[in-house]
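> let me see the structure of the following:
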Amino acid sequence: MERVSWRSLMAFLVAVLALHPCFCYAEKAPNYSFVREATTAPRLSNHSYIVIGGGTAGCPLAATLSESANVLVLERGGSPYLRPGRTDKVNYLLELYNTSSDSYAQQFRSEDGVHGHRARVLGGGSVINAGFYSHADPEFVKEARLDEALVKQSYQWVEKKVVFESPVLQWQSAVKDGLLEVGVKPYNKFTYDHIKGTKIGATIFDRNDHRHTAADLLEYANPTNIKVYLHATVHKIITTETTGSRPKATGVIYKDATGLRHEAYLTEEPNSEIIVSSGAIGSPQLLMLSGIGPANQLKANRVKVVLDQPMVGQNMADNAMNGLVVPSPLPVEVSLLPTVGITQSGNYIEACSGLNLPPPPQEQMAKLLPTNLNKVSLHYSVSPCVFSFIMINIGAFINTRLQGGLIIQKDGRPLSTGHIELRNTDPNDNPKVWFNYFKEPQDVKKCVRGMETIISVINSKSFSRFRHPSMTTEQLLDLAAGLQSNARPRHPNTATSLEQFCKDTVLTFWHYHGSCKVGKVVDSDYRIIGVDSLRVIDASTFHVTPGTNPQATVMMLGR
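A predicted model of the protein is given here:
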């Protein structure tokens, strides 16, 4: 047999690796010379703009400003490019529930008892979300008084870098057909637009299921005009009094990963500004830590009051999520929310399938599914043959990969709102957050309508091949209730009352908004009312979440 030379072998391996999608992605990942650890930052610096938060809004904002000005970006998290496989589509849940110290998601529990996450990484929420990309509904653009032509141009600027058409395979096709069968019409095919009916949305996952994020938009930046520091936690916005005792933002104090203090100040240029883009939880928290917020709360935490602004942190809202886990007798593809049904009542119906499961849900599945299936056997007279078939197939469902999926619903415009309060003066800690899910009865009624649509889709002929025929609707409701991860009490009639099911099984959709609302905290140009040289640009300024998913609009707004 002819010997293979090392040179030939290496050439073969290089060729194979070059074709491997992970390797290709790593090669394409940007190597930004201007992105560095905050430990390398000077102790004192001056800039035309200081952007606090390199997230979904902060990255496009900083890239745009750097075209003609000196920009500093301070991001409290690390880089998403060091281990890109962590954020691939199949690993969505694994990274979201990663509890290690270098996780891209900081977990918290609201005072309502519902678990949530905050992004802690360059690229922000676009690094840990489900990837759905859809424009704002036209009503949002008009209500926000945005320039429609500029909005369109800004969306297109984003889409050139990070947006792709979603593949629609068997599971998602069945959901799409089920939605149409039960009357969520018309079929609007693939579109960026937010239109009532059933459509296929865009995604930030490419054809190899690799995630692209707002951090990729920094490729637009002028590298000579921008500095991005990672693991840079801002502790305070520095303000001074101007003529008439009106405060003006002049700089920030931040600490690097070792706890070393740094200061950055604005230059004397007339348009110099500090722009807070730390998200709907982080932005009001930082304003309050800097003395801008409700005076009584600031005094209680021994924070010097710069401006008594009682609306900072008020009107905090989240879109409640409820839905059903559907075990499948057939294998399913890995998918994340490409199909959406936008109902006449304002519910958004979406679905995902085939994801890797983190350990806690695996363990819960293993306990709950046999219990539910035994109920099928005992109460619904399933034959031993059928029962065995279901148990064999269900075994795959409780392994690391989910054989089946979730069909979920979101209330597009919830009326229930809450607020944020400081827990302490450490910016690394989560503040206290109340969302007051389902406080308003109209929100409960809308959830019930959404759950009724989900149940109709699952029972539709179009979806029939992806559900076990002997599992009743009540058992699916009971399974979903048993898998709930929140700390709210569960009531005995959860599986028989959709009203109670909504309240007991509510989860976050991670679409936090409203805590620095336009007209209440910021003006129509997103300037803090009552403070000079300070703005907020992120979802905290929204009065509702725009469209099916806000990330496209947050990136557009940054641009």
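> every contact and neighbour count from this point should use C-alpha atoms.
Noted.
> G201 touches P338, doesn't it?
Yes. Using Cα atoms under 8 Å, G201 is in contact with P338, at 5.2 Å.
> before we compare anything, build this one as well:
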Amino acid sequence: MTWTSYGATCSAPSAGYSASTFASAVQLLAAAQCFSEESLPDSSDQNFAAYDFIIVGAGASGCVLANRLSEIEHWNVLLIEAGGDPPVESSIPGYHFSLHNSDFNWRYKTVNDGRTNQGNQDGCIYWPRGKMVGGSTNINAMMYVQGNSEDYQRWFDAGNTEWTVEDVRRCFRKSENYQDQLLDQDPDIRNHYGHDGPLVINTFNSTERVRGNKLISAYDEIGIKKVKDINVANAFGAAIMTVTASNGERNSMSKAYLVPIKDRKNFSIMKNALVTKVLINDLNQAYGVLVEQNGVTVTIHANIEVILSAGALNTPQILMLSGIGPKEHLESKGIQTIVDLPMVGQNLIDHLLFPITVFSDELTENSEADDEFDNLKYFHNRSGPLAQNVVLDTFAFYATNEDAKYPEFEAYVLRKRKNSSGLKKEFVTLFRFTDHVADSIVELNQNHTLHLFLLSLLHPLSSGTITLSSNNPKDPPLINANYFADDNDLELMVSGIQKLLELLDTEYFKSIGGFLGRTRTPNCDELELGSREYWKCQCLDIVSTVFHPVKTCKMGQLESDSVVSSRLKVHGVENLRVVDGSVMPNHISGNTMAPCVMVAERAAELIKEDYNLY
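Below you'll find the model as predicted:
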């Protein structure tokens, strides 16, 4: 069905994943409104014989690469995506969680290691990854964080000489189109950002700015300094979020980088197509890919390069299915080893997250019914709750070590009014809490407003793995997150929690009667609330994710310790690169979307350099 409005057409009016009749009506109205993102023409009816570059995965990095490589008019570029077009919900910031349990993401889950997550159903948690054009940039929280300069200095110091801090910062600016008219008057902010790139950076049309500023003042009171802009402050302090949204609409990478080039004659996109294997000849040269679409498998040739941009989970999976990876593991799955690269799928690092339940007697200005009808404002002027993501649009970055060069923690808060309907369903579906855990939070929420602080450890020492469950490309990879395997992570996390809870002694939280609530978990109910042992136990029982996996195809110099070179070429294979978050050699002090865009901007420069075109 196609909806027409304001002289434009919109495909895919709704995914139909809303939780209520009211929300379904809102989605239908949204479809009739017609958002600015256009459907990209699918080139599947073409004869896919050969292209100069084949890019696998239309997520953050793949969208950037398709745009930048097709700038070279004599290069033919094909982008292959396992999913289809994003639904209308993806353009509405307030619906970003609605697609986390839908066909528009891979719906991955971690394995049950018997040690962590025993307060979660089946001992595992969701790791949603976008499966549509635009990838996870159509389901994420839109937070735009560049990271700390020390993050990238560590890349360079490890021997990745193409990645100087100056190059990294230049590539951020190259992507950016900063548009916050209020903050842009500050010369430090104006000079920090780029203004001519494809990616619009702004702040949300927030209805919670007054409360957000109160929280920022509370952070400032406990020593987490109030700053105007978190990126200008090098990812230290507390501030209003910078986001990839403007005028109440999400700015995904497909909207920013693909829609503007949809009519380029040297650019093609193939949707709903699963790449099952990279083809490699006897000279260890990549020459194409096998693709399954509508039950038919076809071979597509690459004249110059194959580039994997399928993300930190799917890229190592594709490499291993193609015979590139740890030999012993590949042979155990019946896969012939072409290149024995032991680090493929290893070194998995994620920003682990821990939920902290703070309650208060804060008065609520609106009823829940008022909030629902506030949503209708969205279709009048793109304001109201739907114009922002579901957390309060503030975040805080801090370290417990006063001499730290980069932050250890990132914190944000999800606020739920007293006796909030549907709260248990959210905890059970999104966090996969057991009834025992969810009920303890819901019971306190019956008489108190919930401030669910979400605290993320930015630089964990613990690492996990991505491995194959079988040699069938349709079987999901095995995700062993291995959270808190290093005891230092657990000790540091507890210190970070205790620092954050100093907020309860601030003027703001005292004024609303803020207090720490006990979350019941399987192994911790008898421990003293707020003690270090209590927090250690809780962390192990209900640790979660902020959906930031990296490093599974780490860049570096040695085949024994990395997967790609600093020019992102796969060791031991010619004409094959990896360009996505999996190449990061250490984690970033913040959300990973912006760095993934930067990585692809820099990669496009390196590729053009290699062919004397930059």
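> next, the TM-score between them, please.
Taking TM-score structural alignment, normalised by the length of structure 1 as the basis, the two superposed chains have a TM-score of 0.79; 484 aligned residues with a Cα RMSD of 2.9 Å.
> okay, and the common contacts of G201 and P338 of structure 1?
F132, S166 (Cα atoms under 8 Å, 6 or more residues apart in numbering).
> and the equivalent of L290 of structure 2 over in structure 1, which of the three is it?
When structure 1 is aligned by TM-score structural alignment, L290 of structure 2 is paired with I253. With DSSP: H, G, I helix; E, B strand; the rest coil as the basis, I253 of structure 1 sits in strand.
> I253 of structure 1 and T239 touch, don't they?
No. The pair I253 of structure 1 and T239 fails to qualify as a contact (Cα under 8 Å) at a distance of 11.0 Å.
> give me the neighbour count for whichever residue in structure 1 pairs up with H459 of structure 2.
The equivalent of H459 of structure 2 in structure 1 is R413 (alignment by TM-score structural alignment). The burial count assigned to R413 of structure 1 is 19, neighbours taken as other Cα atoms under 10 Å.
> I figured R413 of structure 1 hits A317, correct?
No. With contact defined as Cα under 8 Å, R413 of structure 1 does not reach A317; the gap is 9.7 Å.
> so which bit of structure 1 is stretch 56-70 of structure 2 matched to?
The alignment of stretch 56-70 of structure 2 onto structure 1 (TM-score structural alignment) covers residues 52-66.
> show me the helices in the stretch 451-559 of structure 1, by range?
For the stretch 451-559 of structure 1, applying DSSP state H, counting those that start in this stretch gives helices covering 473-482, 498-504, 551-558.
> which residue numbers in structure 2 go with the second one?
Aligned by TM-score structural alignment, helix 498-504 of structure 1 corresponds to residues 535-541 of structure 2.
> again with the last one
The counterpart of helix 551-558 of structure 1 in structure 2, counting by TM-score structural alignment, spans residues 593-600.
> buried residues in the matching stretch?
Buried residues in stretch 593-600 of structure 2, counted by 16 or more other Cα atoms under 10 Å: M593, A594, P595, C596, V597, M598, V599, A600.
> ok now do the fourth one, which residues does it touch?
It stands for C596 of structure 2. C596 of structure 2 sits in contact with A60, S61, D580, G581, where contact means Cα under 8 Å, 6+ apart.
> residue farthest from the centroid of structure 2?
Distance to the chain centre peaks in structure 2 at D282, reaching 37.2 Å (criterion: Cα atoms, centre = their mean).
> A strand includes that one, no?
No. Under three-state DSSP, D282 of structure 2 sits outside any strand and is assigned coil.
> check contacts around it.
Contacts of D282 of structure 2 (Cα under 8 Å, 6+ apart): none.
> who does the helix or strand harbouring Y25 of structure 1 touch, helix- and strand-wise?
Assigned by DSSP states H and E, Y25 of structure 1 belongs to helix 21-28. If contacts are counted by 3 or more Cα pairs under 8 Å, 6 or more residues apart in numbering; DSSP states H and E, helix 21-28 of structure 1 sits against helix 6-19.
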